[in-house]
Structures are given as structure tokens and as C-alpha cells.
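S.K.: missing the sequence, but the structure's below:
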């Protein structure tokens, strides 16, 4: 009997395999969005695979033994001259032994470039090598990471299945090569801004409910996520969810206001604006009641002689000025039906709508410059209403905001009105008979840097849709049938101006509400007119529609 010592076995194995390490490199993680993305922060390398490719890899905690994947992987690696200086990243967990991908970082010393051909698509290319081994076809794609490293992906499958499957490797190599060329190899796969927009395109006003389900995808962007959720929830009137998300994202102090410091706002504002040339209101983007209040003053302001309305929220106002209504392409915050109705109301009254947003490094100065350039260089005497976001209307000097820059540029001192500073405040001693819902705060406890500080306590559930004349408001009952047969738990309930919808199906609805997909009756306040009622499920599938005539 021949005896071979354990030490001799180790020597033989090391000689045969060159003491290669068959352990995955530490630091790997996976993000899946349409496709599977392998990212390794410590090695600064990333690769793209198909979305249905589960992979084994070394996590941040510890490496994972190569013994957990097939023996054939090691054979294929040896055929491609896998060396000691190469680093194993991942391998797919195969559903069979015939279709498999291995990812690694390769050193140039282990790669003979003359064995590879070039695969090119436009300006993107990778190197390709093909071998046959035990009734399998194996392909290796290479993309240079830097002078000392290649990203390698080896794809092997049975020869009888190989016809057409080379496209699999081509696709994932080109995706990976594109991210490397664009300097985005390590860019986060999940981008909460982009993803929220994609959800809106796919699901319409159900978007925040879909976005909330993916919260774990954005561990470092939770604050921004909550801000976006608050805004999207506000678009569909989900007041409780707006409050929950906004409180998580924003840290405005909750003030207990004294009723003795509060007086009705509308009358006081209109008294002071009679002789003003420029009036600047602000708004919180997730609180529709701010735009609603300004909208309730538009008729009176127009009668006082104001002719132009400047909006931070709108893109190009040319379409609105032509059609009289807002569509989905006109801006982000204009997707809010209340904001859209506000703009349509202003246009119908006779206001000329202008935009003034700036993308300059100094946004505050850029906004002020845009306002000055559009109006006061050509028409010094025009009178202007501005609806801005948050602190842009503050008349501070350090730092100087848009309102301050505007005064410097034009010599016109704008009349500034803040609705956001007290947006989380409350008043416990407001009289039971009070019928006001927006107040001027005149107390000394809360400091501010605008001409007026408002507490806007409007409850939108009690307000009619749009901005109708009181005599035109009708209480309407709408019966929605059971929609649960479509397997949707929630549906979007929308009301459109029918005439506008027939002209442009991307028009913003006059009303949106998220409802349970069951039989229900809803009471709403509408002005006279013809409307289209729709209920949409996931992916904007039409679940129900009807025409509605309010006489």
C-alpha cells in the first residue's frame, strides 16, 4: 500500500493551483433595480447582471468559501488562467449546471490580450475570449478598470444551449462598461429622486404608497425620502400621511399660539396691499392650504391692479397661458391639484403668469435677477404677486434671500408674507364660534423677518374643489362601486374638468383622493360644470369611469 503524507498532498495541490484563493473578496453588497448590481466599496468595483441572477458573494463581515459553489467553477477559472493576484467577487447561484456567471478582478499579468477580440457598441466596448470545455461554451468579458485591474465576467453554459446566449454576456458587459466609462461604477443604484419620479410615471398618484414600500433601499437618504413622501402624499390629499412624513423630515418648532395674538388675515392683507407694487407670499410645498389661501385672494388682488403672478413652481408658463390649464409636463409641484387649480384660476381672472426659478450657483440672487429682468426692465409700473417656497421671501441680510436681492436690484421694497414659520403651530384658546381659518400673528414671542407672519389653519376637507363663487357650489354625492375584483387594495379617485381632459389627457385633475378599493359613497363640493370621474389602480389601470354633470 502506498502512503502519501498530508503535507505532500498540500504541496501537490498548491503546485497544481498555484495556491489560488477560492474565497470571495470581502466588502460586497447587492442592489437590485431592474438588474442586479454587485458593488464592492473596499475594492471600488461594480458590475451589472440580469435582474433574475441571484449571486453568492463575500459580505462586509467575512469572506465566503468557494466550496459553496460548483466544482465546475474552479475548473473553468483554471482554464482562463485564474491567478494568485486575481480576486474573486461573486458567482451566480445556478438553477442548473449549464448557465453560470463568475465575476472577478483580474491582474494584467494573468491576461494575454492577444487571445481576446473586441466587442463594440458605439463608443462602449469590452474584450471577449471564448473557450470550449467538457461540452460547455465559456466566454470571458474584460473591461479595464485602471492600469492594474480588469473587471472580468465569465459566462459558461452547455454548448447545445449556447446559440444566442452570448447576448447575455454582451448585455451585462456593456452595461458594466457604460457605468465604468461614465464614472458611475460605484454610483448608488437607488436614487430616491429618480425613483420617486419613476413611480409617479408608472402608478400616478399612488406613487408615494409604492415609494414607501421601498424605504429600505435608501438608508442614507431617509430625510429626503420623507420630504418627498410628504409632498407626494399632499398631491393626493392624504393629510395624516403628510403630517407623519413631514414631521419626520422637518424640524419646525410647534408653538402654542395665544388667540389674543391672532387676527383675521384676509382683510388685513388686502388693506395693506392696496398701495404695494410687489407682494411676496411663501408656501410649504407639502401643504396645499398655503396656495389655496393665496388663491382665495386672487380676485381681490386683481381688482386692486395686480397684473402678473410669478411662480417658483412652474416650468415654462407658455402652455398654461395658451390653454388655461396645467398638465403633467408643466412642473413638479404643479402636479398638486390645488396648485394647478390656483394657476388656472389666476389665468382665468386675467393674470399673466411668469416663471423665475434659477439654476445659478446663488439661487437666491438668480431668482431675484430673473424677476427683475422679466418685468421691471420693460414695465417699471407693473404690479406683481410672487408665490415662493419657504424662506425665499425673508428680508434678511445674512444670508440675503431672494426678497432682499430683489430690493437691491429694483429699489422696490416687496411686501412679504410668511405662511410657513407657524405651519406646525396650534392654538388651544381659539373661540368656539370662530369662523376664520387664516390669521395674522402679532405676538412678540416668535421672531420673523417678513412684513406679516400668518398662521394658516385651513382644513382642506371642508373646502370646495377649485375656487368657485359661493353661489356656484353644489354638494355632490358620488357612488364608487366595489373595485376589489381587480385585486387592488387602493385606488386613485380623480375628477377632471371634462373639456380640458378631452383637449389634453395629461391635464392635472381638479381633485385627487386615494380610496380603498371597495364600494363607497363620497361627498364633495363642486362648482357647476361637466366632469370626468376615474378610478385608477396600480400602473394606472382604469378600474372605473363615469361622466358627471353638476347643474
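M.R.: Thanks, I have the structure now. On a predicted model such as this, the values are computed, not experimentally measured, just so you know.

S.K.: for the rest of this, base every contact and every neighbour count on C-alpha atoms.
M.R.: Will do.

S.K.: what's the helix or strand harbouring residue 513 packed up against?
M.R.: Taking DSSP states H and E as the definition, residue 513 sits inside strand 511-516. Packing partners of strand 511-516 (3 or more CA pairs under 8 Å, 6 or more residues apart in numbering; DSSP states H and E): helix 337-349, strand 490-497.

S.K.: which stretch among these comes nearest residue 153?
M.R.: strand 490-497 (43.0 Å; CA to CA).

S.K.: what's the first helix or strand after the closest one?
M.R.: Sequence order places helix 498-503 as the next helix or strand after strand 490-497, per DSSP H and E.

S.K.: check which helices and strands that next one sits against.
M.R.: Where contact means 3+ CA pairs under 8 Å, 6+ apart, helix 498-503 is packed against strand 529-536.

S.K.: again, 10 Å this time
M.R.: Using 3 or more CA pairs under 10 Å, 6 or more residues apart in numbering; DSSP states H and E, the elements in contact with helix 498-503 are strand 529-536, strand 542-550.

S.K.: what separates that helix from the chain centre, distance-wise?
M.R.: 28 Å (CA atoms, centre = their mean, to the nearest Å).

S.K.: and for that helix, what's in contact with it?
M.R.: Residues outside helix 498-503 that contact it (CA atoms under 10 Å, 6 or more residues apart in numbering): 323-327, 496, 504-509, 529-533, 547-549.

S.K.: go again using 8 Å as the cut-off
M.R.: Helix 498-503 is contacted by residues 325, 507, 530, 531, 532 when judged by CA atoms under 8 Å, 6 or more residues apart in numbering.

S.K.: number of nearby residues for the last one?
M.R.: Using other CA atoms under 10 Å, the number of residues around residue 532 comes to 19.

S.K.: likewise the first one?
M.R.: Residue 325 is flanked by 23 other residues according to other CA under 10 Å.

S.K.: what lies in contact with stretch 346-359?
M.R.: With CA under 8 Å, 6+ apart, stretch 346-359 has contacts from 295, 298-299, 302, 306-317, 320-321, 324, 366-368, 370-371.

S.K.: pasting the second one now:
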């Protein structure tokens, strides 16, 4: 990138901060600068959805958000936008800053426990359910990938709705081509791929987020979750044959709470249906996780893919009594499960690109959201892409949409 170079410090993670010239700095300012998410999202839209630009502008303003005591919100926003662009160096550096903790040394016994593949277990369990709820951390994109891998099996079991907290559009239809206005998180490639796959399989996509402003309620969290439950209940009222997969953020699927009542609790009260709830956010590798149970379980069972821990009588091990199932993910260096049933193509880069974004698009439709993103560093000379068979093209470009290379390619079995 012209006039941009990097200051990188190599400690445990690599921290990289772009240095921008005065003209580029002007492009980063926004009237909503006090709110880091609004600041970055405004830039994202004004740049016509360039994935690198809001990320660079956030990095430039870290000191500002520390000064106004908004650093945690800033880190959360930076995690989100680095996950959108798939900038692994910024992502892990930000994670280490936001979640500083020391790992506890509690010791656990696993001699009466065992594991089973999570996909096999969940699909078998879903045979006798009508509503199954998953949660996610909005910056953990592999959790969307896992849900996508279940869709074909869910469809064969008669599930016909995918309900999304994150979607804004309520009029998804067959052969619908996603654009950038369907919902903020649907701009992340794995989320867009999830929706595209669901539409291809014939699922009806429903948004259940509350679109009513909380004005008079004393507890806006409860208000929001109650409206979410009402919207999900409407799906059941409108279609007596509905079987629903729900994807929510964080605690909304918790069936017990100490203070705020959650969507899943309201839903059960409204419908009389006890949803099967799958937590994906507790037993994950986050590089600063103080959850010794997670690391000891991975070491003991050598977990290779999202799995379920069972007791010796084949009951689900109760890690968290707020949900029916706590899915355990493998360590970050054991992500090969994401490449199953995929074709691979190797892309060799003829030049070194430092902090440019590599994007893959499907040539057969006009979807504007990439199917794959990656921020390139000078060490990236060869990329392995694991994608569905089809016709694609890739581009390498900078934050001002200057294209350095564009090339068509095919993937076939």
C-alpha cells in the first residue's frame, strides 16, 4: 500500500499498526467516532464495503478509545472487523489484549468420560426435537462454519427454517443473491456462506431480532429477548409444520439466568416447547483462556473436531447447567475439520503483499459478499483454499480498492 508501512512488535503475538499519511487520516474520521463500532461501520459503508479500510482506521485510533475509556468496546469491535477480513495477526493480538488472564491449575479426572463427534451426536439428538438453538461469539467465524456443515442433515430430518438474530431482511427467498444490506454480520464470508447454503437447500430464512425500540422498559435486555421469543413463536403459529434452527449471540439461548431472563426462557413459556440448546462459546481455544478444563480435555482426548463429552452411561456431561449441551472445540492448530468434503486449490502469489486483502468471489452469481477473505502479509506466498467445487475469481486489493491482481480459477473434484 502506498504511504503505509507497518510497525510490528514480536512478543507472544504480532502487533501491527499501519501508519497513515495526513490525507489517509482524513478518510478515517467520522461523526460517530466516540462509538468504535459505529465509527468502523460508517467507514465500511462509505468505502463501499472495503474490508481493510475500517480495520486500518480502528488500528489508527486505539489511543483515542483508551483515552475516552472505551477500550473494551474498541477491542470487541476490532475483533469483529479483523474476523470479517480474516486478519489473524490483528485478531490474536487484540484477543490477548482484551482477555488477559492467567490459566487456573484446577485438575480434572476424565477416566469416566468419553467423547463423540459433535455433528453425529447433534443430528441424532435433533431427530426428536422441533427447535434447536445454537449460540455463537460474533467474532468466531468457525462456529458458523460448523452450523453450515449440519444443514443438509437437518434438512433431511424435516427442519425447514433457519432463524437468525443477525439478519435484517425478512424476505429471503429461493435463489436470493445476498448483498451487503441483509444484516451487519452477514457481511462476514462464513455467515454469508451459511445463508447461501440454507437457501440452496430450501430453508426459509427468518429474522427474529426485535425491531422495536426499548423506551419505557426498565430492563431493555429482558425487553429485547421477550420480543425475540415472540417473533420465533410467530413462525410456529404461521406454520404448524415448522421445525426451526435458531442461531443467536451469546447468552440468549441460556435456559437459566440469575438476573436477566433470556430469549430461550421466554420462548419456552410462550410455546411450551423446550428447545435443545447448544452452547458453542464456553469450551473454545482463545489463547488466554483460564479454563483449565478445556485444555485438559483437549489433551486427554486429543480432540480433532467439535465434540460432545459424555459420561460413562452416555449422558451429556453437564459443563454448564444453563444449556443442554456444551460443545467442545479443538485447539486452534486442529482446524482440519473445516476442510472435510471440500476441494482444494493452491494459489501461488508471484509477489509479496503486505497487509493487502485477498478475496474470493463466486463467478456464477452476483453476490457481492466474498466467499473467502484473508489479509496478506509478506510471509504469505502460497494459499490453500478449501471451497465447494465451482468457478471463482480472486482479487488482491488495498484499502482504496486498488486491484493488484485479478484471476479466474476453478475447483472440481
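M.R.: Cool, got the structure. Values in this document were obtained by computation on a predicted structure and should not be read as measured data.

S.K.: Serialize the helices and strands packed on helix 498-503 of structure 1 to TSV and add fields for distance to residue 424 of structure 1.
M.R.: TSV is the format used below for these (distance: least, CA to CA, whole Å):
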stretch	distance to residue 424 of structure 1
strand 529-536	32
strand 542-550	36
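
S.K.: pick the most buried one from these.
M.R.: Neighbour counts (mean count of other CA atoms under 10 Å) averaged over each of those peak at strand 529-536, with a mean of 20.

S.K.: for the helices and strands packed on helix 498-503 of structure 1, which one sits closest to residue 267 of structure 1?
M.R.: Nearest to residue 267 of structure 1, of those and by CA to CA, is strand 529-536 at 30.3 Å.

S.K.: quick one: that closest one to strand 542-550, angle?
M.R.: Orientation note: strand 529-536 of structure 1 sits at an angle of 160 degrees relative to strand 542-550 (axes from the mean of the first three to the mean of the last three CA atoms, to 10 degrees).

S.K.: packing partners of strand 529-536 of structure 1?
M.R.: Looks like strand 529-536 of structure 1 contacts strand 490-497, helix 498-503, strand 542-550 (3+ CA pairs under 8 Å, 6+ apart).

S.K.: export those to TSV and tack on distance to residue 379 of structure 1?
M.R.: Converted to TSV, these look like this (distance: least, CA to CA, whole Å):
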stretch	distance to residue 379 of structure 1
strand 490-497	35
helix 498-503	33
strand 542-550	42
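
S.K.: right, and those - which one's nearest residue 121 of structure 1?
M.R.: Per CA to CA, nearest to residue 121 of structure 1 of these: strand 542-550, 39.9 Å.

S.K.: what stretch of structure 2 does the closest one fall on?
M.R.: Using TM-score structural alignment, strand 542-550 of structure 1 lines up with residues 403-411 of structure 2.

S.K.: contacts for the matching stretch next, please.
M.R.: With CA under 8 Å, 6+ apart as the test, stretch 403-411 of structure 2 has contacts from 343-345, 387-397.

S.K.: give me the mean distance between that stretch and structure 1.
M.R.: In the superposition with structure 1, the average deviation recorded for stretch 403-411 of structure 2 is 1.2 Å (mean CA distance after the TM-score superposition for structure 1).

S.K.: what does stretch 474-482 of structure 1 contact?
M.R.: 517-528, 550.

S.K.: and the counterpart of residue 199 of structure 2 in structure 1, how many neighbours?
M.R.: Counting by TM-score structural alignment, residue 199 of structure 2 lines up with residue 347 in structure 1. Using other CA under 10 Å, residue 347 of structure 1 has 20 other residues around it.

S.K.: ditto for residue 369 of structure 1
M.R.: 20.

S.K.: which residue ranges form the strands in the stretch 151-300 of structure 1?
M.R.: Remark: strands assigned in the stretch 151-300 of structure 1 by DSSP state E, counting those that start in this stretch are 256-257, 262-264, 278-283.

S.K.: residue 104 of structure 2 reaches residue 293, doesn't it?
M.R.: No. Taking CA atoms under 8 Å as the definition, residue 104 of structure 2 is not a contact partner of residue 293, at 9.2 Å.

S.K.: who's more crowded, the two?
M.R.: Neighbours of residue 104 of structure 2 and residue 293, each counted by other CA under 10 Å, are more numerous for residue 293; the result is 18 against 11.

S.K.: relative to residue 38 of structure 1, how far out is residue 155 of structure 1?
M.R.: Per CA to CA, to the nearest Å, residue 155 of structure 1 is found 16 Å from residue 38 of structure 1.

S.K.: ugh, wrong one, I meant residue 544 of structure 1
M.R.: 42 Å.

S.K.: kindly report the same for residue 351 of structure 1.
M.R.: When residue 351 of structure 1 is compared with residue 38 of structure 1 (using CA to CA), they lie 53 Å apart.

S.K.: one more: residue 412 of structure 1?
M.R.: 57 Å.

S.K.: more neighbours, the two?
M.R.: Set side by side, residue 412 of structure 1 and residue 38 show more neighbours around residue 38, with 23 against 15, by other CA under 10 Å.

S.K.: now the more buried one. Nearest residue, chain neighbours left out?
M.R.: Ranked by CA to CA, 6 or more residues apart in numbering and with sequence neighbours excluded, the top spatial neighbour of residue 38 of structure 1 is residue 30, at 4.8 Å.

S.K.: which strand or helix spans the one you found?
M.R.: Secondary structure (DSSP H and E) places residue 30 of structure 1 in strand 28-33.

S.K.: where do the strands sit along the stretch 251-400 of structure 2?
M.R.: Going by DSSP E, counting those that start in this stretch, the stretch 251-400 of structure 2 shows strands at 276-283, 307-311, 325-328, 343-348, 356-362, 372-376, 382-387, 390-397.

S.K.: out of these, which gets nearest to residue 237 of structure 2?
M.R.: Residue 237 of structure 2 lies closest to strand 276-283 among the strands of the stretch 251-400 of structure 2, at 19.3 Å (CA to CA).

S.K.: now the helices for the stretch 151-300 of structure 2?
M.R.: 189-201, 220-238, 263-271, 292-301 (DSSP state H, counting those that start in this stretch).

S.K.: got the angle for the second one vs helix 263-271?
M.R.: Counting by the same axes, to 10 degrees, helix 220-238 of structure 2 points 40 degrees away from the direction of helix 263-271.
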